[in-house]
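K.L.:
Task: produce atomic coordinates for the following.
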Amino acid sequence: MTTHDVDAHTLASLVADATAAPSLHNAQPWSFRHLAAQGVLRLYADLSRALPRTDPDARGLHVGCGAALFNLRVAAAAAGRSPVVRLLPDPAEPTLLAEVALNGTEPPDQALAACCPAIPLRHSSRRPFSERPLSADLQDRLSEAARAEGAQLAFPGAWHVQELLELVQDAEGREALDPGLRAETARWVRTGPTESAGASDGIPAEALGPGRYGPATPVRDFTAGRPVPGRGWAVFEKNPHIALLGTGHDGPADWLRAGQALERVLLVATAGGLVTSMTSQTLEWPELRWITRDPASAMAHVQMVIRLGYGPEGHPSPRRAVNEVLDVV
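P.N.:
Down below sits the predicted model:
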């Protein structure tokens, strides 16, 4: 086999791992094209899966596609390859987000390959976590994971965490008053097991977690008041562990880097025994996004709010089949 060759089984495995990445509302806004003669796999934005009310500038779409790109790099390294990535390679084709040459000549990145076992284990957990503290060593490893992808991870202090919880409440109130936004969310959220049967995208009822008693938590309630049969209620942690992922600039390339950093952080967290969930509610309103910044850090633009801790694993969300997202030419 030459360095250009990728057999069909390996190609399907690489794309399957890529599509295990998280995305806004699990919309999975990506597609792939394999240029077999060049040994190149292209990543495209699938604008039919964009969320124009929730994500009008497509920042979240790029973050999700960046996470898929990171998984692809991890899977390629685990398969003994050294992928070479070009972000936004053609300004005339803005939906072409990245080109990945699978025939790089450098030795495979073993740190990337080591992340591969965590890919199928990572699921967003929207259940209560314990308040067991995170060790300084684990926080350092998570911060280093973000730095390795050109991003920054900050762990805000207790006072700022409480302010973030208030911002989540503010964002929830704004969403409740926006029928278009609520309708867009409802399109992607299943409220009953029978509805989710056979679904290949969106958030199934089983992955929503319980409703909450008490004050705000950094866990998005995707149901917006819609009833979910059999859904229970729970008290969530009073002092959640929160991390802010950010970048120095705020354009499409930065969003793609943030997505790669996000997935690297999530996989390192999963390998370290943590469960995670994410919220972008406060980032969907420009004035709230600015306040989300941790003034004690030098972070310029927050790209994701991550909740981490020890607790029950999340329920898997469905994924589209490889043949739905991959084109071979």
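K.L.:
alpha carbons only for contacts and neighbour counts from here, please
P.N.:
OK.
K.L.:
ok, so what distance separates the closest residue to Thr217 other than its chain neighbours from His123?
P.N.:
Closest residue to Thr217 apart from its sequence neighbours, by C-alpha to C-alpha, 6 or more residues apart in numbering: Leu165 at 5.9 Å. For Leu165, the distance to His123 equals 22 Å [C-alpha to C-alpha, to the nearest Å].
K.L.:
one step back: the residue nearest to Thr217 falls within a strand, correct?
P.N.:
No: looking at Leu165 with DSSP: H, G, I helix; E, B strand; the rest coil, it is helix, so not inside a strand.
K.L.:
One more, so I can put them side by side:
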Amino acid sequence: MTTPLLDASAVTAFVKDATAAPSLLNAQPWTFRFRRDDGTLELYADPGRALPKTDPHGRGLHLGCGAALFNLRVAATAAGWRPDTRLLPDASDPTLLAETEFTPTSHPDEALALLHAAIERRHTSRYPFREDDIPADLMDALCAAADREGARLVFPDTWHVQSILHLVHDAEEDEARDPEVRGETERWTRTEPAGEPRPSDGIPAEAFGPRQSGASSPVRDFAAGRPVPGRDWARFEKRPHIALLGTESDQPLDWLRAGQALERVLLRATSGGLVASLVSQPLERPELRWAVRDPESEMGHVQMVIRLGYGPEGPATPRRPVADVLDIV
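P.N.:
Have a look, this model is predicted:
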């Protein structure tokens, strides 16, 4: 019996969910191509949306595309399909990051399917969080989520969290002195008030969150001294909950796996009532990245620093229309 293939409406829905993933500066550095003849969906990196000053090696690009791939897997599983994915399937084309084939199944991965409702709810929150502790069982669940995707999540102790905060501020000072990095950030962040015409990418002003009074939280200030009408000041949590996501190796394959692990952690956190923001500032500086690693863990390379807690959900950031990122051939 011939295995049924996906139709265009189903793959469009899956890609719409995929593009809800986070990416560095919300550059959305992905494109998809669906081959009707064999039902295969390809994920490509979009070099035109790379960030050569902020992300010169493409690590952040791969993380974002990996997160989109995980959302795709979740969406397909929730719809009754089994997604079978091959990472970096063509050594001659480094922009082809993954191929996914879909098989209908009556026994989908329930753990994946249950995360589907969190895709639309997950937003980066750059607002103050409460000082409430995260329950140990939820922390264990987040660590297990990373492990399921071949990565590792650790919660460093208070001393190391403080050292990470210092590294974040060192990285921000370096960025402030680097006009090329600062210019790249400004090109992808929007200070215009809500309601004015804006692109369907980048970070809008309402997603910056308030200015930080003090320096207790690793939330990045995307305004970087530019005026943002109506933006307030606020005190952030004194003891931020920080998690480190990492891998043993540090190659494009590891970055894609880390991106999938990152999104699995974020969706599981959202399902558990947590909000999060991503902290990449010190990871963008090679001379600082090594120091972010928890010396008591066996993690080889930190791929992302995650701030977690209880607080207001961040606003949705714009996404490009599916028609702009999906080619059906």
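K.L.:
Overlay them and tell me the TM-score.
P.N.:
TM-score of the superposed chains, computed with TM-score structural alignment, normalised by the length of the first structure, equals 0.98; 329 aligned residues with a C-alpha RMSD of 1.4 Å.
K.L.:
So Leu165 and His123 of the first structure - more neighbours on which side?
P.N.:
His123 (23 against 19; other C-alpha atoms under 10 Å).
K.L.:
ok, the more buried one to Glu263 of the first structure distance?
P.N.:
For His123 of the first structure relative to Glu263 of the first structure (C-alpha to C-alpha), the value is 11 Å.
K.L.:
Same check on Cys115 of the first structure?
P.N.:
10 Å.
K.L.:
just His301 of the first structure next, same as before
P.N.:
18 Å.
K.L.:
Same drill for those two, tell me which one is more crowded.
P.N.:
Glu263 (27 against 21).
K.L.:
Please verify my assumption that the more buried one contacts Ser23.
P.N.:
No: using C-alpha atoms under 8 Å, Glu263 of the first structure and Ser23 do not qualify as a contacting pair, with a distance of 10.4 Å.
K.L.:
Overlap of the contact sets of these two?
P.N.:
Shared contacts of Glu263 of the first structure and Ser23, defined by C-alpha atoms under 8 Å, 6 or more residues apart in numbering, comprise Ala67.
K.L.:
contacting residues for Ser124 of the first structure?
P.N.:
Counted by C-alpha under 8 Å, 6+ apart, Ser124 of the first structure has contacts Ala207, Val275, Thr276, Ser277, Met278, Glu313, Gly314, His315, Pro316.
K.L.:
Report whether the expected contact of Gly80 of the second structure with Pro108 is present.
P.N.:
Yes: counting by C-alpha under 8 Å, Pro108 is a contact partner of Gly80 of the second structure at 6.1 Å.
K.L.:
in stretch 137-152 of the second structure, what counts as buried?
P.N.:
Met139, Leu142, Cys143, Ala144, Ala145, Ala146, Asp147, Glu149, Gly150, Ala151, Arg152 (16 or more other C-alpha atoms under 10 Å).
K.L.:
ok, those residues vs Thr31 of the second structure, which is closest?
P.N.:
Thr31 of the second structure has its nearest neighbour among those in Glu149, at 22.3 Å by C-alpha to C-alpha.
K.L.:
what do we get in the first structure for Thr158 of the second structure?
P.N.:
Aligned by TM-score structural alignment, Thr158 of the second structure pairs with Ala158 of the first structure.
K.L.:
Let me see the ranges of the strands in the stretch 101-250 of the first structure.
P.N.:
Using DSSP state E, counting those that start in this stretch, the strands of the stretch 101-250 of the first structure run over 152-154, 211-213, 233-235, 241-247.
K.L.:
Identify whichever of these lies nearest to Asp90 of the first structure.
P.N.:
Here strand 241-247 is closest among the strands of the stretch 101-250 of the first structure (C-alpha to C-alpha), at 22.7 Å.
K.L.:
Moving C-terminal from the closest one, which element do we reach first?
P.N.:
Using DSSP states H and E, the helix or strand that follows strand 241-247 of the first structure in sequence is helix 252-271.
K.L.:
show me what contacts Arg130 of the second structure?
P.N.:
Glu237, Gly309, Tyr310, Gly311.
K.L.:
distance of the aligned partner of it in the first structure from Val168 of the first structure?
P.N.:
Under the alignment (TM-score structural alignment), Arg130 of the second structure pairs with Ser130 in the first structure. Using C-alpha to C-alpha, Ser130 of the first structure is found at 20 Å from Val168 of the first structure.
K.L.:
Please identify, among the contacts of Arg130 of the second structure, the one with the most neighbours.
P.N.:
Ranking those using other C-alpha under 10 Å puts Gly309 first, with 24 neighbours.
K.L.:
What are the boundaries of the helices in the stretch 51-200 of the first structure?
P.N.:
Remark: helices assigned in the stretch 51-200 of the first structure by DSSP state H, counting those that start in this stretch are 59-78, 110-113, 136-148, 158-176, 179-188, 193-196.
K.L.:
and among the ones you listed, the most buried is which?
P.N.:
helix 59-78 (a mean of 28; mean count of other C-alpha atoms under 10 Å).
K.L.:
Run the chain-centre distance for it.
P.N.:
9 Å (C-alpha atoms, centre = their mean, to the nearest Å).
K.L.:
Now do that helix against helix 252-271, angle only.
P.N.:
60 degrees (axes from the mean of the first three to the mean of the last three C-alpha atoms, to 10 degrees).
K.L.:
ok, average deviation of helix 59-78 of the first structure from the second structure?
P.N.:
When the second structure is superposed, helix 59-78 of the first structure averages 0.2 Å from its matched positions, counting by mean C-alpha distance after the TM-score superposition for the first structure.
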